[in-house]
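In: sequence plus predicted model, see below.
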Amino acid sequence: MNRLILGVDAGNHKAKVVGPFGIDSFKTNICDWFERDVEEVFGRDDMEFEINGRKGFAGSIAEHEDQFGDGTMYGDSKAHEDTKIRVLLAINRYLERYCPHFTDIALVTGQPIKRHKQAEKDAISSMLIGIHEIKVNGKTRVINIEKVGVAPEGSGAIWSCPQDGIIKIIDIGSGTVNVVSIVDRKLINTASTTFNFGVETVNNKDDLGTIARGIIRNTTKLKWNKNDKVLICGGIAEGIAPHLIEHYHNAEILVPELVRGNGVTKLHPVFANAVGFYALAEGAFG
């Protein structure tokens, strides 16, 4: 194995990374660097980085120290510099944890369905492909990203537990909700979209019933039927599922399955996109 293949879900709240050696996750908060008088430790994912001349903090430290909010860029597109930093930090963490001898990478990452346009995908690919020298927590590493695929979020999750037939997916993130209609593993554009709200952007993120009703109201505009088979994924899938099932009676939690060798590991539904992206990357670049 000369090239490491990964699936990277560079979410607004947490990044999820899946590869041949296992999984990783970390907070994706980012803030600008400043000299600290007292160097507190906020979490195991604290990172001080320098990438392409930009110095900053990432992870739990950025969540607490950012002077402009929570250190996260929300929106319905991932074609921006913060995504590049998140992906490079995700790769670096994976290499540090599992396989520090790799330098060459091929990956699939995601873009919300609403902005899954060729120009947006090309922008994400072009900013990631190439040789990157990064410095994290005082250690310099060269990462060579050779191949990049950009899959639609939500839709990519079907490949974490492939199945045929007519399936709807509700992928609930921190900044967006991707809702997907799939027929025999093919996306139906007219019944799929991205809602520009998420768990971290509503007034009360603990009020899962209200979030669920917002999702239900908007999916009925797409002519979803209450008897459809619906798979729910994302970090709050387990908590919000009972509220969604009140309307979508055949809804259930999507449990991603990571296949490695002859073994299968069932993961939390927050990893559904990352596992699906990894499966797509294996198919495209393996």
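Out: Perfect, thanks for sending it.
In: contacts and neighbour counts: CA atoms only from here.
Out: Will do.
In: quick one, what contacts Leu244?
Out: Taking CA atoms under 8 Å, 6 or more residues apart in numbering as the criterion, Leu244 is in contact with Ala212, Arg213, Ile216, Ala251.
In: same check on Lys27?
Out: By CA under 8 Å, 6+ apart, the contact set of Lys27 is His13, Lys14, Ala15, Asp45, Ala58, Gly59, Ser60.
In: let's see which of those end up in strands.
Out: Taking DSSP state E, the ones among the contacts of Lys27 that sit in strands are Lys14, Ala15, Ala58.
In: ok, structure two:
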Amino acid sequence: MIVGFDWGNAYTKICTSDKVFSYPSDIISYRKIKVSNALREHDYLFEYKGRKGIAGTLARDEKTALDRTRKGDTKLHEDALIRLLIGLHQLPDKHFQIVVGQPINRHSEDKERIIEMVHGVHRIIVNGKEKEIIIKDVAVGVEGGSASLSNPKSKLHLIDIGSGTINFATVINGRFINSQSTTVSQGMENIEQDYEGIAANIQNIVIDLGWKDFIYILGGGAKVLKDYLPYALFTPIFQGRSYTPEYANAIGYYKIGEKLWLR
């Protein structure tokens, strides 16, 4: 099964051949449940290599001020891997070909180690059910840039506004343009609702990069900041259906997987 997997810090987004969905990415350490509620669709209790924790909607509900989601300009860490394995645990197959994402500024630096981290056989227990997950192939897409495949145009400047990073990606005729792209290691969860301030910073970076037209915003912060920025929302399209901007990367990753492995 080919899967496009956007392991964002706020929400995990997944695209398969017939399904696009999301749920909270929160992961917290396991703690005693004082009063048990019925588990909802995206409530997860997990065990992985001796580590026990709570994830998904339940983790978002139960986290305290001391719980912190792992952020930063790389996905080369165990929390990202656990998000991936929990997501794959929910899918009907056990054999996968995966495309994940990495912020622009650390893409080349960390790509091979991310592939090494993800590739191979993993075992994880989620809500009491153990599953063997076999990841046969792995590719690492560029956050923001890969989203262009979800609605291709000859020229795109894409601002991918995430919870921990903001990626500025330029794609012209299907080619990523390094000189007009960058990552800022600050996202929606770092700004304490100073939307005007972060919008001003985004516009300053757009000026520094020399962008003039064909500028779109996407990612989880796009809807929040759309009234503060003079740029259009980017609309990903999959299987003839339009989706909201936060799914653009996951759909783009899936499209990469199709090109690589669907013969």
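Out: Nice, I can see it. Computed from a predicted structure; not experimentally measured.
In: gap between the aligned residue in structure 2 for Leu128 of structure 1 and Ala55 of structure 2?
Out: Residue pairing (TM-score structural alignment): Leu128 of structure 1 is matched to Val118 of structure 2. Using CA to CA, to the nearest Å, we find Val118 of structure 2 at a distance of 19 Å from Ala55 of structure 2.
In: what's the answer for Met117 of structure 2, then?
Out: With distances taken as CA to CA, Met117 of structure 2 is found 20 Å from Ala55 of structure 2.
In: can you check Asn9 of structure 2 too?
Out: The value you get for Asn9 of structure 2 to Ala55 of structure 2, if CA to CA is used, is 12 Å.
In: and these two? which has more neighbours close in?
Out: Ala55 (27 against 24; other CA atoms under 10 Å).
In: give me every residue that touches that one.
Out: By CA under 8 Å, 6+ apart, the contact set of Ala55 of structure 2 is Pro24, Ser25, Asp26, Ile27, Ile28, Asp43, Tyr44, Leu45, Phe46.
In: same check on Ile98 of structure 2?
Out: Ile2, Val3, Gly4, Phe5, Ile135, Asp137, Val138, Ala139, Gly257.
In: for the first one, what is the corresponding residue in structure 1?
Out: Under the alignment defined by TM-score structural alignment, Ile2 of structure 2 corresponds to Ile5 in structure 1.
In: isn't its match right up against Glu282?
Out: Yes - when contacts are counted by CA atoms under 8 Å, Ile5 of structure 1 is listed as touching Glu282 (6.7 Å).
In: more neighbours: these two, which one.
Out: When neighbours are counted by other CA under 10 Å, Ile5 of structure 1 and Glu282 differ, and Ile5 comes out ahead with 24 against 19.
In: nearest residue to the more buried one other than its sequence neighbours?
Out: Leaving out its chain neighbours, the residue that sits closest to Ile5 of structure 1 by CA to CA, 6 or more residues apart in numbering is Ala106, at 4.9 Å.
In: in a strand, that neighbour, correct?
Out: Yes - counting by DSSP: H, G, I helix; E, B strand; the rest coil, one finds Ala106 of structure 1 located in a strand.
In: counterpart of it over in structure 2?
Out: Correspondence of Ala106 of structure 1 to structure 2, assessed by TM-score structural alignment: Gln97.
In: hmm, that match is touching Val3, no?
Out: Yes - counting by CA under 8 Å, Val3 is a contact partner of Gln97 of structure 2 at 6.3 Å.
In: ok, the equivalent of Gly19 of structure 1 over in structure 2 - contacts?
Out: Using TM-score structural alignment as the criterion, Gly19 of structure 1 maps onto Thr16 of structure 2. Contacts for Thr16 of structure 2 were tallied using CA under 8 Å, 6+ apart; they are Met1, Ile2, Val3, Gly4, Tyr254.
In: could you give the number of residues near the last one?
Out: The reference is to Tyr254 of structure 2. 30.
In: likewise the third one?
Out: Taking other CA under 10 Å as the neighbour definition, Val3 of structure 2 ends up with a count of 27.
In: tell me the gap between stretch 217-234 of structure 2 and the middle of its chain.
Out: The chain centre lies 17 Å from the centre of stretch 217-234 of structure 2; the measure is CA atoms, centre = their mean, to the nearest Å.
In: and Gly209 of structure 1, that's in a strand?
Out: No - looking at Gly209 of structure 1 with three-state DSSP, it is helix, so not inside a strand.
In: what does Val255 of structure 1 correspond to in structure 2?
Out: In structure 2, Val255 of structure 1 lands on Thr235 (TM-score structural alignment).
In: I'd like to know how far the nearest residue to its match once chain neighbours are set aside sits from Arg31 of structure 2.
Out: Computed as CA to CA, 6+ apart, the closest residue to Thr235 of structure 2 that is not its neighbour in sequence is Pro245, at 5.6 Å. Between Pro245 of structure 2 and Arg31 of structure 2 the computed distance is 35 Å (CA to CA).
In: who's more crowded, those two?
Out: More neighbours surround Pro245 than the other of Pro245 of structure 2 and Arg31, with 23 against 10 (other CA under 10 Å).
In: so how far is Lys226 of structure 2 from that one?
Out: Taking CA to CA as the measure, Pro245 of structure 2 falls 11 Å from Lys226 of structure 2.
In: export the contacts of Ala55 of structure 2 to TSV and append columns for distance to Gly87 of structure 2.
Out: Shown next, in TSV, are these (distance: CA to CA, whole Å):
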residue	distance to Gly87 of structure 2
Pro24	11
Ser25	10
Asp26	12
Ile27	13
Ile28	16
Asp43	12
Tyr44	10
Leu45	13
Phe46	12
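In: could you tell me where the top strand by length along structure 2 falls in structure 1?
Out: Ranked by number of residues, the top strand in structure 2 under DSSP E is strand 129-142. Under TM-score structural alignment, the counterpart of strand 129-142 of structure 2 in structure 1 spans residues 139-152.
In: average distance between that stretch and structure 2?
Out: When structure 2 is superposed, stretch 139-152 of structure 1 averages 0.6 Å from its matched positions, counting by mean CA distance after the TM-score superposition for structure 1.
In: and that stretch, which residues are buried?
Out: By 16 or more other CA atoms under 10 Å, the buried positions in stretch 139-152 of structure 1 come out as Ile143, Asn144, Ile145, Glu146, Lys147, Val148, Gly149, Val150, Ala151, Pro152.
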